[in-house]
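>>> Attaching a predicted model along with its sequence, questions to come.
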Amino acid sequence: MLRSLYSGISGMRGFQTKLDVIGNNIANVNTVGFKSGRVMFKDILSQTISGITAPEDGVRGGVNAKQVGLGVTLGAIDTVHTPGSAMTTNVVTDLRIDGDGFFAVTTGEDQDIPYLTRAGNFTLDGARQLVTADGYFVQTAGGGNIVLDEEVTAFTIAQDGTIIAIGADGTSEPTEFQVGVVKVANPAALEKIGGNMYRMNANANPDGEFEISVANDPEVGTGAIISGQLEMSNVDLTNEFSEMIVAQRGFQANSRIITTSDEVLQEVVNLKR
């Protein structure tokens, strides 16, 4: 069988995966806190037909190796953690991280390692707990759920995450709660688990450990929390549609390689009639 036939197949598989990633990006163009993905390719091990020959002074020159590539495979599917644009909502519980870091959320007290998210569309539930749209508890700096007292009828959230109660006379007083932010050394390594959330692992932070820190801390490198805004998706439709065209043409070109290889094989079969 022709090597080009299998090279074309590998190319079609690669561009199909690229189209899958592009399709997911476009589908999440309006998803709060979504980070787009990208596909990187690498060539497969080449077959060496003849090796190199070193040059000999005054006798002969060197000869390069002759190699035939065997196709393409996926090199990486990266998550691009560039910041998304800000959308002003004027809802006090809508939070955006201006800089690095993630919000930490848990399903309950029995969860040792919180999930991470950039989607700050939080609300107060019936028990006055700050939760996500799926009911996950937003964690404070250092860990812990945020539960506001009944007398806290109005409040605002400072850039360091501190929840400030506002009295009826207009006076303000900081509460004991401070929304925490987690700094991740390698955000691209975080595992997507759906629902705008990520799971920590050993490649994201050393040994998978992390600490829920204070927001807007220059020593830690966490970003400031902006209340009344949401971070939108960082998907660039212009770039995605351009990449879609490239992937489509690449898929078509590889399918043409398969067609041509098949025609050559047909000619070989027809040599004996």
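That came in fine, so what should we check first?

>>> use CA for all of it now, contacts and neighbours both
Fine.

>>> For residue 242, see how far away residue 13 is.
The gap separating residue 13 from residue 242 is 19 Å, by CA to CA, to the nearest Å.

>>> Could you say which helix or strand holds residue 238?
Here residue 238, judged by DSSP states H and E, is contained in helix 237-269.

>>> Can you name every helix or strand that that helix contacts?
Secondary-structure packing of helix 237-269 (3 or more CA pairs under 8 Å, 6 or more residues apart in numbering; DSSP states H and E): helix 3-27.

>>> Okay, angle between the helix it packs on and helix 237-269 too, please.
Helix 3-27 and helix 237-269 are oriented at 160 degrees to each other (axes from the mean of the first three to the mean of the last three CA atoms, to 10 degrees).

>>> can you pull the buried residues of helix 3-27?
Across helix 3-27, burial judged by 16 or more other CA atoms under 10 Å covers 4-19, 21-22, 25-26.

>>> Who are the packing partners of the next helix or strand after it?
With elements assigned by DSSP H and E, the helix or strand that comes after helix 3-27 is strand 37-43. Judged by 3+ CA pairs under 8 Å, 6+ apart, the packing partners of strand 37-43 are helix 3-27, strand 72-79.

>>> want to compare, so here's the second one:
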Amino acid sequence: MMRSLYSAVSGLKTHQTRMDVIGNNIANVNTEAFKSSSVRFSEIMYQTTEGATFGNAASGTGGKNAKQIGLGVVSGATAVNITGAGSAETTGNPFDLRLNDKNSTNFFIVSDGANKFFTRAGDFYVDGNGYLCMSSTGYTLQGWQVDANGNVMQDQVSALRVMSSATKTSAPEATTKAYVSGVLDKNDAQAADSGRVITIPFFDDLGYNYSAKFNIKKTNTDGTYDVKLTDIVDSKGNSLFDLDKDGNFQTTILDKPVLDANGKQIYDTVPVTDAEGRPVMNEDGTQQTKQVPRTVKTEYRYYNGKPIDVQDIFQNASLAFDQSEGTFTSISSATSAAADSIKLNLSVLNTQSASKNGSKFSDIDVDFSKSMNYNNNGTSTIGGMNGDIKDGSGKGKALGALTGISVNDDGKIYGSYDNGNTVLLCQISVAQFANASGLEKVGDNCYQTTLNSGDFDGIGVEISGDGSSIASGQLEMSNVDLSSQFTDMIVTQRGFQANSRVITTSDTLLEELINLKR
């Protein structure tokens, strides 16, 4: 038989293989993150009918090349255009993720529970157990967890769970900072009479909210006001202090120790007398004396049945303004020097007894520096607010409920809560390979490692390490180029047709040979 027949048959087979690949590419033109393939042809082998010879210098004849006849073609390789990124498709779904490669080809890591696979398809959803899973297969997305301090643990990857009993709420925080701002009108009749009342809201460590009520009253000196704490109420307006049946504060008068600036008891030296009040004398004729703790008669209120001095919570303070400018000058008390802020010592309540809610309070620094003393037609706008006046820190928070989940471009997944908290839940890690084209397609938009792709270390890498990123609300489309595919289809068709003509022509030659017998 003629060698051309078998060469043409191999040509038909390889062009059919190429057509199969083209057909698969076109079939997946709209498959998410599909990577197109192409066939590379390779010669099979050659039959040498005459070997090459050396030239003969003595006789003056040159060498001859070998005489070889090719025996056909074979599919040398199927190359996958795995590094060619597909176009972006905007979906608006926050769990649709697209990999933006910079210097390396990145892959999401997914698992079926037993094996790790790799994919460019980022269509994920939250399943009934709160895990991020592939929409097509249900494979769980892998990444890194966070520790108790909110730090990412970049160790072995595991399934990312974004919704659980632990992530549905965000812990409350006690208030530690507050401020008073606005205009305290110079002609405010209420401030000159009974005093202007303001409130400062705050939270305890369990997220219960309260309000501290203050009275700001004008003194006989222009530009100065007395500030004192009048009450602390809960969210329903009920005072934390014990009340009698008429709704008034339960009070008592007790001897309160007088302390020095260092918080130590002050003692007074007093003469010693006998039962009848006569002086007791020493042997040398001098009056005997003794050290007696200095005390002052003080009105105490009751908190959970125990007496407490309100001024231990907030010392009566003096608020001063610059009369020529109407701006804040300072706030001070008997125990605190002139400054921008003064402390509300709510921790005193913690030492007295447990609160009614079993929670604890934190001390609050109250900043008065943004209060003003202008003429505002008799109307004051001064008021209090929790949080630092500059950045809102120390505001305190109630228990927060999860309201949303977002994915940053570095793969970090955050939970947003209705108390204003934003908490890091976990981080998506990605896989990179020395030879990404060496990965083996296993269907369902997934790949697995091979001997020629490089191994996966079980940890992965941070996508932003080389400048790559993750885009949320987008998917990667197929990178199939239809114009190239149709061009390849034409070339493949003509190649198949030409090989079939070789068979037809070879058959004609054989027919002529057989006809020689006639």
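Received, thanks. Every value quoted in this text rests on a predicted model; they were computed, and no experiment measured them.

>>> Give the aligned range of the helix holding residue 238 of structure 1 in structure 2.
The aligned range for helix 237-269 of structure 1 in structure 2 is 482-514, by TM-score structural alignment.

>>> what about that stretch, how far off from structure 1?
Compared with structure 1 after fitting, stretch 482-514 of structure 2 has a mean deviation of 0.5 Å; criterion: mean CA distance after the TM-score superposition for structure 1.

>>> chain center to that stretch: distance?
Computed by CA atoms, centre = their mean, to the nearest Å, the chain-centroid distance of stretch 482-514 of structure 2 equals 61 Å.

>>> again, but for stretch 228-236 of structure 2
For stretch 228-236 of structure 2, the distance to the chain centre is 36 Å (CA atoms, centre = their mean).

>>> same question, stretch 5-15 of structure 2
Stretch 5-15 of structure 2 sits 59 Å away from the centroid of its parent chain (CA atoms, centre = their mean).

>>> average offset between that stretch and structure 1?
By mean CA distance after the TM-score superposition for structure 1, the fitted stretch 5-15 of structure 2 averages 0.3 Å away from its aligned residues in structure 1.

>>> Where in structure 1 does that stretch fall?
Counting by TM-score structural alignment, stretch 5-15 of structure 2 corresponds to 5-15 in structure 1.

>>> do you know how far residue 44 of structure 1 is from residue 155 of structure 1?
58 Å.

>>> Ok, residue 66 of structure 1 next?
Taking CA to CA as the measure, residue 66 of structure 1 falls 71 Å from residue 155 of structure 1.

>>> These two - which one has more neighbours?
Taking other CA atoms under 10 Å, residue 66 of structure 1 and residue 155 do not tie; residue 155 has more neighbours (18 against 12).

>>> Quick one: map the more buried one onto structure 2.
With TM-score structural alignment as the criterion, residue 155 of structure 1 matches residue 405.

>>> could you list every residue that touches that match?
By CA atoms under 8 Å, 6 or more residues apart in numbering, the contact list for residue 405 of structure 2 reads 94, 162, 413, 414, 415, 416.

>>> Try it again at 10 Å.
Contact analysis of residue 405 of structure 2 by CA atoms under 10 Å, 6 or more residues apart in numbering lists 94-95, 162-163, 413-417, 422-425.

>>> Then it would be within a strand, right?
Yes - Residue 405 of structure 2: assigned to a strand according to DSSP: H, G, I helix; E, B strand; the rest coil.

>>> Could you measure from it over to residue 386 of structure 2?
27 Å.

>>> burial measure for the closest residue in space to residue 147 of structure 1 that isn't next to it in sequence, as a count.
Once flanking residues are discounted, residue 147 of structure 1 sits nearest to residue 129: 4.4 Å by CA to CA, 6 or more residues apart in numbering. Neighbours of residue 129 of structure 1 under the rule other CA under 10 Å: 19.

>>> Residue 129 of structure 1: what's it in contact with?
Shown in contact with residue 129 of structure 1 (CA under 10 Å, 6+ apart): 122, 123, 135, 136, 137, 138, 145, 146, 147, 148, 149.

>>> What's it aligned with over in structure 2?
By TM-score structural alignment, residue 129 of structure 1 lines up with residue 131.

>>> start to end distance for stretch 21-40 of structure 1?
One end of stretch 21-40 of structure 1 to the other measures 11 Å (CA to CA).

>>> can you check stretch 158-170 of structure 1 too?
First-to-last residue span, stretch 158-170 of structure 1, CA to CA: 16 Å.

>>> List the buried residues for it?
Across stretch 158-170 of structure 1, burial judged by 16+ other CA under 10 Å covers 158, 159, 160, 161, 162, 163, 164, 165, 166.

>>> Now do the same contact list for the nearest residue to residue 33 of structure 1 once chain neighbours are set aside.
Leaving aside its chain neighbours, residue 33 of structure 1 sits nearest to residue 119 (4.4 Å; criterion: CA to CA, 6+ apart). By CA under 10 Å, 6+ apart, the residues touching residue 119 of structure 1 are 31-34, 94-97, 102-103, 132-133, 195-197, 230-233.

>>> And the residues you listed, which of them are buried?
Buried residues within the contacts of residue 119 of structure 1, counting neighbours by 16+ other CA under 10 Å: 31-34, 94-97, 102-103, 132, 196-197, 230-233.

>>> Now, those that are in strands?
Among these, the ones falling in strands (DSSP state E) are 95, 96, 97, 103, 197, 230, 231.

>>> which one of the residues you listed sits closest to residue 216 of structure 1?
residue 97 (9.0 Å; CA to CA).

>>> Could you check which residue of structure 2 pairs with that closest one?
By TM-score structural alignment, residue 97 of structure 1 lines up with residue 99.

>>> Next one: the closest residue to that match other than its chain neighbours from residue 430 of structure 2, what distance?
Leaving aside its chain neighbours, residue 99 of structure 2 sits nearest to residue 470 (4.9 Å; criterion: CA to CA, 6+ apart). For residue 470 of structure 2, the distance to residue 430 of structure 2 equals 10 Å [CA to CA].

>>> Residues that sit against both of the two, list them.
What both residue 470 of structure 2 and residue 430 touch, as defined by CA under 10 Å, 6+ apart, is the set 99, 411, 463, 464.

>>> Take the residues you listed and write them to CSV, including secondary structure and distance to residue 63 of structure 2.
Formatted as CSV, those follow (DSSP: H, G, I helix; E, B strand; the rest coil; distance: CA to CA, whole Å):
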residue, secondary structure, distance to residue 63 of structure 2
99, strand, 59
411, coil, 67
463, helix, 61
464, helix, 62
